[in-house]
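Q: Based on what follows, work out the 3D shape:
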Amino acid sequence: MNIKHSEITIDPENPFENCKLDRKKYSQVLTGLINSYSEGFVLAINNKWGTGKTTFIKMWKQDLINNGYKTVYFNAWENDFENNPLVAIMGELKILTKKSADPEFKSILKKASILSKHLVPIVAQSIVDRYIDTKEIKDAIVDLSKGASDLFENDVNEYSAKKKGIKEFRTGLSHFIANNNDGKPLIFIIDELDRCRPNYAVSILEQIKHFFSIPDIIFVLSIDKEQLGNAICGVYGSDKIDSNEYLRRFIDIEYSIPEPENNVFHKYLYSYFGFDDFLEKNSRKQYRELASDKRSFLEISNILFSNNSITLRQQEKIFSHSRLAMRSFGDNMYLVPEIFLFLIYTKVINENYYNKIKSKTLSIPELQEEFYKIIKNKINEDTQRLLMWLEAYLVLFYTNYIHQDYRRNKIFERDATLNKNKLLVHSIINKSADDEFLSVFENIDNSRNSGNLDISHFTNRIDLTESIIN
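A: Next comes the predicted model:
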């Protein structure tokens, strides 16, 4: 049994073979874009964190290689220990250098060193200003750092000379790429830009714009634009800066990978984590009340993971934790998949609500109001009945929990005059469906012995405080 979702294996011969989201077609769109505008541009692939961008990017990178493109993959987050992104970017380009082209690349590096002038004393000054109070010591340290940077400053001391150095760097780099890439543009992929230090992210953007705006090199930025925008505001010290307008200075084309079709990914996860090993066990299915648990689990999954309301990474986390927690249930124990999966879902996306349930701090109306906020965009004609069952389980098990025993008399009572049950709690899913809601409670009471369970039956196992059995 898998306890976590491993990184997908990328077959060099068929990069998208193991893609479960049918995303090869989007790579073909992007490759077509590169073929159409090969003179050089900046492409941003903008999707939320946790939506599978990195996996897609790596698959596409291999596909580009298979189609004759030279590519560089640079993880900005893993490399933001380097203060000057120019050093890291040139270091990645050097990997592609043929031995015969080494002198040409060294010439470009010399030009790059000119662009780094004053960086060392500036960094040193910022450090001593923060940590050292004595002016004489400050000046001494800065003087030493200036001495160390003299190798960069010998050739250029004036502004006009630096502008010339930028032009020469661009020209040299453009010739180098054109001479070493068989007539195709170099694809330089920068991933995790939104996760690295804000000032480092901004510095990368600035250097791409000023130093690398040349023909035959295409930068692909894999970003969460909203998070990157927050980083930009942080660097410039104002939340009033228009980060979208700022990013337009650097990004020529923006693309978002379409969301996968509903229910595709969670069905794959159901198989990957081996839920059938438990839910379909013969020793479990022999109990009539447990035999339909697989169907119930998949039905509630279809609802909870519809509308693309959570990321792929969150889905992985929910299914991984569900399978682990499921191991503490015996073959003859009630799982009640609707409430079991909903509570884990809630723990991941709204832990505050989950903790309030555990701490018994909610009234029944408050419990229902918070529940409604989570599932309101999932209610439709097809889902209403199952969601009412979920609501009923939640209300009943929470009522049992706060009263520490089976208390159906808090849910409905017998009306002796009318000789039928009278509902005391009304559905928030459909406030005009009292008869249907009452019928759900009566079904639980009459046909299933699970009605005496309380929330702790699930939360203790979800929180892994019960022993592993299976």
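
Q: can we go C-alpha only for contacts and neighbour counts from here?
A: OK.

Q: Spatially central, which residue of the protein would that be?
A: The chain has Gly50 as the residue nearest its centroid, 1.4 Å off, counting by C-alpha atoms, centre = their mean.

Q: Then that one would be within a strand, right?
A: No - Gly50 is assigned coil when assessed by DSSP: H, G, I helix; E, B strand; the rest coil, not a strand.

Q: mind listing what the residue nearest to it when sequence neighbours are not counted touches?
A: Spatial nearest neighbour of Gly50, excluding adjacent residues (C-alpha to C-alpha, 6 or more residues apart in numbering): Arg313 at 4.7 Å. Shown in contact with Arg313 (C-alpha atoms under 8 Å, 6 or more residues apart in numbering): 50-52.

Q: want to put them side by side, so please do this one too:
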Amino acid sequence: MESNTSHWKNDLLQRKQASIFLQNIIDTRNKNSLDKNAICMAIDGDWGTGKSFFIDKWSETLREDGRCVIFFDAWKNDLSDDPLIGFISQINSGLKDWIRKIKGEETVPDKIKSRATQIFTNAAHAIIPLGKEFIKHNAMKYISNEGTQIFANISSNKNADDSNIFELKSEHIEKYFDAALKTHEMQQASIETLTRDLEYIAEGLSFIDIKPPIYIFIDELDRCRPTYAIKLLESIKHIFNAKGICFILATNINQLSQSIKAVYGGSFDGRAYLKRFIDYEYKLNYPDNFSFCAHLFSKSFLSNHPRLFSGITGSEYQDKPSDVLADIANIFQLDLRSINQIFGQVEAAIASISELEEIHCLYIFALAAIMHKNPKIIDELCMGSFKRIPDLDTMISGNGREFIESFRTNQISRITTETTTIKDLIVFYQYISTDLEQSDINSILSEDSRYRRQILQRVYNSKSAHKLIKSYPALLRMAGSLESN
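A: Here you go, the predicted model:
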């Protein structure tokens, strides 16, 4: 399989090769004539691993390759009590054009054409509800209204008077159960018919030069109500289990397992339950922080901000703002969700600053990380002027990435080197954010450290620049009161 590169141009988490690998597995499995069932594959990943992006780009690539693809967002359809209504509707929309093409192709056998056109009638019969409301409705054909209510009370575990129960004549009960049994048998027959209809459609695709299977992508399953997710999974297993169909589920397996336990009880093995439905599980690995931060910037207005200064620039290092965020995440040991949270807070803070003003990324991201770790410190920075950040050493791991600076010493004419770290720069930013005496400024400007000189010159080049950098803690504190979902 060759994957279209254009769909993956923003594949900052490097998922393209995984889609090629998985599709080869599916195509090989589908060719196996002995396998009579649908294929069900789960794309498993925690928050931030890019599940939705992955299946979105994979499905786009399949469509462009001419494959039959249906996409169902389970979370958006969670409003319905019955997931099959929305699911059948989406399959109807997705297959309509393909069925039309199959009907119009002369080489397609008449039986396949006929079965393809009957699929949605059979689908409706296959999802006839057999719950209490259905029973209550059909019981009315055979027993009195009063008896129907008694029967409904019994089925819902309500106490009923024994004398009333005997008013239900045995012949009426027999007729009632006979009707329920016939309806159940009809439903089972319709399910088997629907399964065969789907297989005929998948077979019909080969007559119009479309390579099976039919891909049905289901996203956001783990975000749904547990009862909704369970019913949808059981429908996939029992109603749509047809050869030539491949389900791709994007979910968090552990989270979905916990949801299932919430329905069936704490001792229920939700993980084992899911294995009944899923043939393959593919675990999306965590992206490295540099890839993840680049992904965040690619979706943000900050990617086009004209005046973002990383704080780490020079002939050897031309770090992007996203790299600075990754450096901060590494030194403060932030997980992906925490990185996303502090990025959102920095976005909110910067949104209130004029684009004419320069943003010092290293300092503002460091302050956001500090606020995430210990909000009280930001409160202290807002209330007073601190030349050092309180408890910085307890919040960070090591000194962060090192930058080697080369320069001539003042004493003798030779080249020497000095190491500057991320921590050094954070400490320096905090120091110069205070009101320095001119003698302090002159002392820094006489240093050989290119980074410190450059940062100082940018901060003190105007009163507005220095005033702005002093306002970062207050802006971030306000942004921290804003929650984004």
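
Q: returning to that earlier point: trace the residue nearest to the centre of structure 1 over to structure 2, please.
A: Taking TM-score structural alignment for the superposition, Gly50 of structure 1 sits opposite Gly48 in structure 2.

Q: Hmm, Ile339 and that match touching each other?
A: No - using C-alpha atoms under 8 Å, Gly48 of structure 2 is not in contact with Ile339; the gap is 9.8 Å.

Q: Now do stretch 61-79 of structure 2: everything it contacts.
A: The contact list for stretch 61-79 of structure 2 (C-alpha under 8 Å, 6+ apart) reads 3-4, 7, 59, 83, 86-87, 90-91, 94-95, 98, 210-221, 223-225, 228.

Q: What strand or helix carries the residue nearest to Gly50 of structure 1?
A: helix 312-326 (DSSP states H and E).

Q: and the next helix or strand along the chain from that helix, what does it pack onto?
A: As assigned by DSSP H and E, the chain's next helix or strand after helix 312-326 of structure 1 is helix 337-349. Judged by 3 or more C-alpha pairs under 8 Å, 6 or more residues apart in numbering; DSSP states H and E, helix 337-349 of structure 1 is in contact with helix 293-304, helix 312-326, helix 351-358, helix 384-403, helix 456-462.

Q: buried residues in helix 337-349 of structure 1?
A: Neighbour-count burial for helix 337-349 of structure 1, counted by 16 or more other C-alpha atoms under 10 Å, picks out 337-348.

Q: ditto for stretch 321-336 of structure 1
A: Burial within stretch 321-336 of structure 1, assessed by neighbour count using 16+ other C-alpha under 10 Å, is assigned to 321-329, 331, 334-336.

Q: Over to stretch 248-257 of structure 2?
A: Buried residues in stretch 248-257 of structure 2 (16+ other C-alpha under 10 Å): 248-253, 255-257.

Q: Let me have the residues you listed in JSON lines, extended by distance to Ile26 of structure 2.
A: Putting the buried residues of stretch 248-257 of structure 2 into JSON lines (distance: C-alpha to C-alpha, whole Å) gives the following:
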{"residue": "Ile248", "distance to Ile26 of structure 2": "10"}
{"residue": "Leu249", "distance to Ile26 of structure 2": "14"}
{"residue": "Ala250", "distance to Ile26 of structure 2": "16"}
{"residue": "Thr251", "distance to Ile26 of structure 2": "18"}
{"residue": "Asn252", "distance to Ile26 of structure 2": "21"}
{"residue": "Ile253", "distance to Ile26 of structure 2": "20"}
{"residue": "Gln255", "distance to Ile26 of structure 2": "25"}
{"residue": "Leu256", "distance to Ile26 of structure 2": "24"}
{"residue": "Ser257", "distance to Ile26 of structure 2": "25"}
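
Q: Which ones among those residues map onto helices?
A: Among the buried residues of stretch 248-257 of structure 2, the members found in helices (DSSP state H) are 253, 255-257.

Q: just curious, which of those residues is nearest to Ser471 of structure 2?
A: Nearest to Ser471 of structure 2 among those: Gln255, at 40.3 Å, using C-alpha to C-alpha.

Q: didn't the residue nearest to the centre of structure 1 look like it was pressed against Glu316?
A: No - with contact defined as C-alpha under 8 Å, Gly50 of structure 1 does not reach Glu316; the gap is 9.7 Å.

Q: Would you map the helices across the stretch 151-300 of structure 2?
A: 162-165, 170-207, 226-238, 253-264, 270-275, 289-298 (DSSP state H, counting those that start in this stretch).

Q: can you redo those helices as JSON lines with distance to Gln318 of structure 2?
A: Compiled in JSON lines, the helices of the stretch 151-300 of structure 2 are given as follows (distance: least, C-alpha to C-alpha, whole Å):
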{"stretch": "helix 162-165", "distance to Gln318 of structure 2": "83"}
{"stretch": "helix 170-207", "distance to Gln318 of structure 2": "52"}
{"stretch": "helix 226-238", "distance to Gln318 of structure 2": "48"}
{"stretch": "helix 253-264", "distance to Gln318 of structure 2": "40"}
{"stretch": "helix 270-275", "distance to Gln318 of structure 2": "47"}
{"stretch": "helix 289-298", "distance to Gln318 of structure 2": "14"}
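
Q: Let me know which of these is the nearest to Tyr460 of structure 2.
A: Closest among the helices of the stretch 151-300 of structure 2, using C-alpha to C-alpha: helix 289-298, at 27.8 Å.

Q: Beyond the closest one, next helix or strand please.
A: strand 308-309.

Q: Can you name every helix or strand that that following strand contacts?
A: Using 3+ C-alpha pairs under 8 Å, 6+ apart, the elements in contact with strand 308-309 of structure 2 are strand 359-360.

Q: hmm, who's touching the strand it packs on?
A: 307-311, 350, 469.

Q: Of these, which is the nearest to Leu274 of structure 2?
A: Distances from Leu274 of structure 2 to the contacts of strand 359-360 of structure 2, taken by C-alpha to C-alpha, are shortest for Ile350, at 44.3 Å.

Q: What is the aligned counterpart of the closest one in structure 1?
A: Checking TM-score structural alignment: Ile350 of structure 2 goes with Met326.

Q: How much space separates the residue nearest to Asn199 of structure 1 when sequence neighbours are not counted from Asn446 of structure 1?
A: The shortest distance from Asn199 of structure 1 to any non-neighbouring residue, by C-alpha to C-alpha, 6+ apart, is to Val235 (5.8 Å). For Val235 of structure 1, the distance to Asn446 of structure 1 equals 62 Å [C-alpha to C-alpha, to the nearest Å].

Q: All set, thanks.
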